[in-house]
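> Sequence and predicted structure, then a few things I'm wondering about:
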Amino acid sequence: MPNTDNQKRGGGAARAAGILCRDPMFGLYLDQRARSKFGADVADGTHNEQDARDWICRACGVESRREIDGSPQARATLRTISDRFSAWKTRKKSAEYGGADARDRSPDH
């Protein structure tokens, strides 16, 4: 069976991973996560799209984002990453507009 464009690019999970990687806020999430979880000395804006891609691939245990669709474990991991990122964005917005304390601005994992 010949490769189709969809097989080369991956399915919905691979596309979702690509969208995350291109989101500048996801890079900021990774910056803050590195500081809060690992004590890394990184400034906001350190993680770029390629760093995000590499991080997601490592976290999901794949070499390419398109492999995520073929692995139930990788899809579940990506879903967890996406959920945590969404929760972080919500807390960050709340902190900006509602005055939450610093604990609420840092990534939980």
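Looks like it arrived, so ask away.

> From now on I want contacts and neighbour counts done on CA atoms only, so please keep to that.
Noted.

> Can you tell me the SS state at P2?
What DSSP: H, G, I helix; E, B strand; the rest coil gives for P2 is coil.

> for V62, same thing?
coil.

> here's the one I want to compare it with:
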Amino acid sequence: MSDTTQKGGQNARRAAMLCQNPRFWLYLDHRWRAKHQLSASEFPDGTHKAAGATRWLRKACGIQSRAELDHNVEAAAMLEKVLAAYSKWERQQRQRQGGSNV
């Protein structure tokens, strides 16, 4: 009997931390509004939470489990793209706030 369950490693942990981050949830809210041309009143900040972020990330990476991120090269590459886009958004948010650490 072989065990086909994959164990998660560093990428799975990074994805788990990302999906628990309220700032990432806010990023997903902003992204969704922009994609669907919605106003903040139609799709308010705080709509995404951990479960929604996890579902979104799995879909974006084409995986069923975050553990696959450590065994699927394409999924890992998509995780890197998501992290890069999120980091860029965070930098833009800081610039819009005038560089203050709010």
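Received the coordinates, thanks. Since we're looking at a predicted model, the values are computed, not measured.

> The biggest helix by length in structure 2 aligns to what range in structure 1?
Scanning structure 2 for the helix with the most residues, using DSSP state H, yields helix 73-96. Matched against structure 1 by TM-score structural alignment, helix 73-96 of structure 2 falls on residues 72-95.

> Same check on stretch 14-23 of structure 2?
Under TM-score structural alignment, the match for stretch 14-23 of structure 2 is residues 16-25.

> mind listing what's buried in that stretch?
For stretch 16-25 of structure 1, burial by neighbour count (16 or more other Cα atoms under 10 Å) applies to 17-18, 20-21, 25.

> Equivalent analysis for stretch 30-47 of structure 2, please.
30, 33, 43.

> Might you report the residue contacts of the first one?
By Cα atoms under 8 Å, 6 or more residues apart in numbering, the contact list for H30 of structure 2 reads D45.

> May I have the secondary structure class of it?
helix.

> Quick check: the longest helix of structure 2 compared with structure 1, mean distance?
Mean deviation of helix 73-96 of structure 2 relative to structure 1 after superposition (mean Cα distance after the TM-score superposition for structure 1): 0.3 Å.

> which other helices and strands contact that helix?
helix 22-36, helix 50-61 (3 or more Cα pairs under 8 Å, 6 or more residues apart in numbering; DSSP states H and E).

> could you redo the last one with a cut-off of 7 Å?
helix 50-61 (3 or more Cα pairs under 7 Å, 6 or more residues apart in numbering; DSSP states H and E).
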